[in-house]
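> structure for the following, please:
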Amino acid sequence: MVDDNSESIEAHEVVLDVNNGASKNCEESVIKDSVPLLKKLVAEVVGTYLMIFAGCAAVVVNLNNDHVVTLPGIAFAWGFTVMVLIYSLGHISGAHFNPAVTIAHASTKIFPFKQVPAYIIAQVLGSTLASGTLKLIFNGKEDHFIGTLPAGTNLQAFIIEFICTFFLMFVISGVATDNRAVGELAGLAVGSTIIIDILFAGPLTGASMNPARSLGPAILYHEYTGLWIYLISPILGALTGTWTYNFIRHANKPMCDEHTKIELTKIVPFLRRSRS
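Predicted coordinates:
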């Protein structure tokens, strides 16, 4: 029995330690790659096909209709196509669509080396199929070479392609491989970079930034002028871009590993009055 005027006080110690909880959440957030290689390759073929088809179709339509699409229109066609494909296929294959990107990722161990040859074959296949489709649709007077050719000297084209791909891969490394960036905006950032590159490099080199983009049309149209530039320069630019970002990266470990330990050991009195 307790008197009416008596009070019982219970003290509870509340300890908040988010360090352990964060570690657990970090471990749970690591998702193993469970997508079969075949499905990844199909995604790369389809993604590369759609990218080349939409981008090159804009080029052909522009040539056949008094430049109605314009250079900015072509740039936006490429950029928006890549953006939507990243959001739709990025979680399946990584949305490379570009041998230079695949090789660059493999060089930093973000992507397994053993899958590189298969990815490159899938990307070149997608580009070749898209080029063949466009060649069937636009024939006769409407048939134009949809590949990439240097407008100036080979040296100028080589440097421009190197810089364009460096810029592209630098952005990809920042928004897609560093989980401290806003990953949801990766597609927008990469697509915008492609638009910028095409706006200044399109009239000079075609702004390929992608060996598969240049190789597919070259195979279909048997036009190999300056092709070596578009095979070598983008790969070198991508490698330099990703390694430059890795050099300036603040930390290689995920953000969730950089915990701030917070401990609250304040005694909180909890008054409970009970009456009989």
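
> hey, let's count contacts and neighbours off CA atoms from now on
OK.

> wait, Val35 touches Gly94, no?
No: contact criterion Cα atoms under 8 Å: Val35 and Gly94 do not qualify, at 10.7 Å.

> and for comparison, fold this next one:
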Amino acid sequence: MSGVEKIRTKEFWRAVGAEFLATLLFVFLGLGSTIGWHDAASGTSPTPPPNSGGPPLPDHRVLISLCFGLTIATMVQCFGHISGGHINPAVTLAMLVTKKVSIVKGAFYVVAQLVGGITGSALLYLITPEKRRGTLGVCTVGEDINEGLGLLVELLLTFQLVFTIFATCDSKRTDLGGSASFAIGLSITIGHLFGIPYTGANMNPARSFGPALVMLSFDQHWLYWIGPILGAIIAGLLYDYLFCPDCCKPSPGQVIPKAQTGTYKEVDRDGPDSMQMVKRKKRTERKDPPPTREVLSTV
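Modelled structure (predicted):
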């Protein structure tokens, strides 16, 4: 469970490096969409970034939401096969609590994500003109929203994100189709479309910690840790132990590997609990499924 023996392997450090680079790019590109720029050609004033003295205009809210959502979908697609594509300390902690990653890997992932968030924020700070930086996307709660409500909003937004991750990346499911990375990106987009006016739609401690450290602005910063972490852990535990504890059970007609004992389980249509051990039948002259797999017949 500790995973100490993995530290000396190349795969371990490749995965940690992937989390660093993915978080760096995610924070850099996502925060970049919050910068307000003056359109000299049309003579319009710059769109106010979130939490910089005024609410973001609807079109700018859509821009920010799509940028964060598409960026996370791209990063998961690029780095998911290397590190799992967590790119979020809250996601890593949820995976740790549900025993999907070791303690050592989880700790290194969180450090890599935080350093990546800081680096991405610092790079954006360096390339952005001073008069355009604003708050650099530092998250604060919206007007007329107290810290308690902000905490609840962050908890719920992160809950739906992590529940989506667990549901779309569940290796025990046989009904999944499409792209898991795209589904996760949509979840991020939905969270931003709803949450920007409330809390800035953080859902990721690395995303909030990076600009907060660069701008030395830590007002209300605690809720951007507690809310996402609580929401992620609750989502992971509920999915694994309540909503999908038996998703590994085969359904009628499902193809499963043979047991080494020469028997296999046959599923009854009357319910998933109506199962019996059936002796393996001898193969006939007609074409059968490959010898390593057996098709479940229904009773």
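
> tm score of chain vs chain?
The TM-score (TM-score structural alignment, normalised by the length of the first structure) is 0.78; 237 aligned residues with a Cα RMSD of 2.6 Å.

> hang on, the earlier thing: which one's more surrounded, Val35 and Gly94 of the first structure?
Counted by other Cα atoms under 10 Å, Val35 of the first structure and Gly94 do not tie: Gly94 has more neighbours, with 16 against 11.

> and that one, what's its match in the second structure?
Using TM-score structural alignment, the partner of Gly94 of the first structure in the second structure is Gly84.

> can you pull the contacts of the nearest residue to that match once chain neighbours are set aside?
Residue nearest to Gly84 of the second structure in three dimensions, not counting chain neighbours: Val76, with 7.6 Å by Cα to Cα, 6 or more residues apart in numbering. Neighbour list for Val76 of the second structure: Gly84, Gly85, His86, Ser181 [criterion: Cα atoms under 8 Å, 6 or more residues apart in numbering].

> between these, which is closest to Leu216 of the second structure?
Of all the contacts of Val76 of the second structure, Leu216 of the second structure sits closest to His86, with 25.9 Å by Cα to Cα.

> center of the first structure, which residue is that?
Compute the mean C-alpha point of the first structure, and by Cα atoms, centre = their mean the closest residue is Ile172, 5.0 Å away.

> just say helix, strand or coil for it.
Secondary structure for Ile172 of the first structure, judged by DSSP: H, G, I helix; E, B strand; the rest coil, is helix.

> map it onto the second structure.
For Ile172 of the first structure, the aligned residue in the second structure is Ile165 (criterion: TM-score structural alignment).

> what's the distance between the alignment partner in the second structure of Leu50 of the first structure and Ala112 of the second structure?
Leu50 of the first structure maps onto Leu25 of the second structure when the alignment is built from TM-score structural alignment. According to Cα to Cα, to the nearest Å, Leu25 of the second structure stands 13 Å off from Ala112 of the second structure.

> can you check Thr140 of the second structure too?
24 Å.

> then Gly236 of the second structure?
Taken as Cα to Cα, the span from Gly236 of the second structure to Ala112 of the second structure is 22 Å.

> and Leu193 of the second structure, by the same measure?
Leu193 of the second structure sits 28 Å away from Ala112 of the second structure, going by Cα to Cα.

> so which of the two has more stuff around it?
Higher neighbour count among Leu193 of the second structure and Ala112: Ala112, with 26 against 19, using other Cα under 10 Å.

> ok, Leu16 of the first structure - contacts?
With contacts defined as Cα under 8 Å, 6+ apart, Leu16 of the first structure is in contact with Ile262, Glu263, Leu264, Thr265.

> in this structure the third one contacts Val18, no?
No: Leu264 of the first structure sits out of contact with Val18 when judged by Cα under 8 Å, with a separation of 10.0 Å.

> pick out whichever of those two has more residues nearby.
Val18 (14 against 11).

> which position in the second structure aligns with that one?
For Val18 of the first structure, there is no aligned position in the second structure, judged by TM-score structural alignment.

> shouldn't Val18 of the first structure be in contact with Ile262?
Yes: counting by Cα under 8 Å, Ile262 is a contact partner of Val18 of the first structure at 6.2 Å.

> what's Ile235 of the first structure aligned with over in the second structure?
Using TM-score structural alignment, Ile235 of the first structure pairs with Ile229 in the second structure.

> circling back: dump the contacts of Leu16 of the first structure to CSV, plus distance to Val42 of the first structure and secondary structure.
Converted to CSV, those look like this (distance: Cα to Cα, whole Å; DSSP: H, G, I helix; E, B strand; the rest coil):
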residue, distance to Val42 of the first structure, secondary structure
Ile262, 47, coil
Glu263, 50, strand
Leu264, 52, strand
Thr265, 55, coil
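
> tell me the one among these nearest to Asn246 of the first structure.
The closest of the contacts of Leu16 of the first structure to Asn246 of the first structure turns out to be Ile262 (Cα to Cα; 30.2 Å).

> circling back: look up the closest residue to the match of Leu50 of the first structure, ignoring the ones flanking it.
Closest residue in space to Leu25 of the second structure, ignoring its immediate chain neighbours: Gly120 at 6.4 Å, by Cα to Cα, 6+ apart.

> where's that neighbour relative to Gly210 of the second structure, distance?
7 Å.

> now for those two: what residues contact both?
Counting by Cα under 8 Å, 6+ apart, the residues touching both Gly120 of the second structure and Gly210 are Val27.
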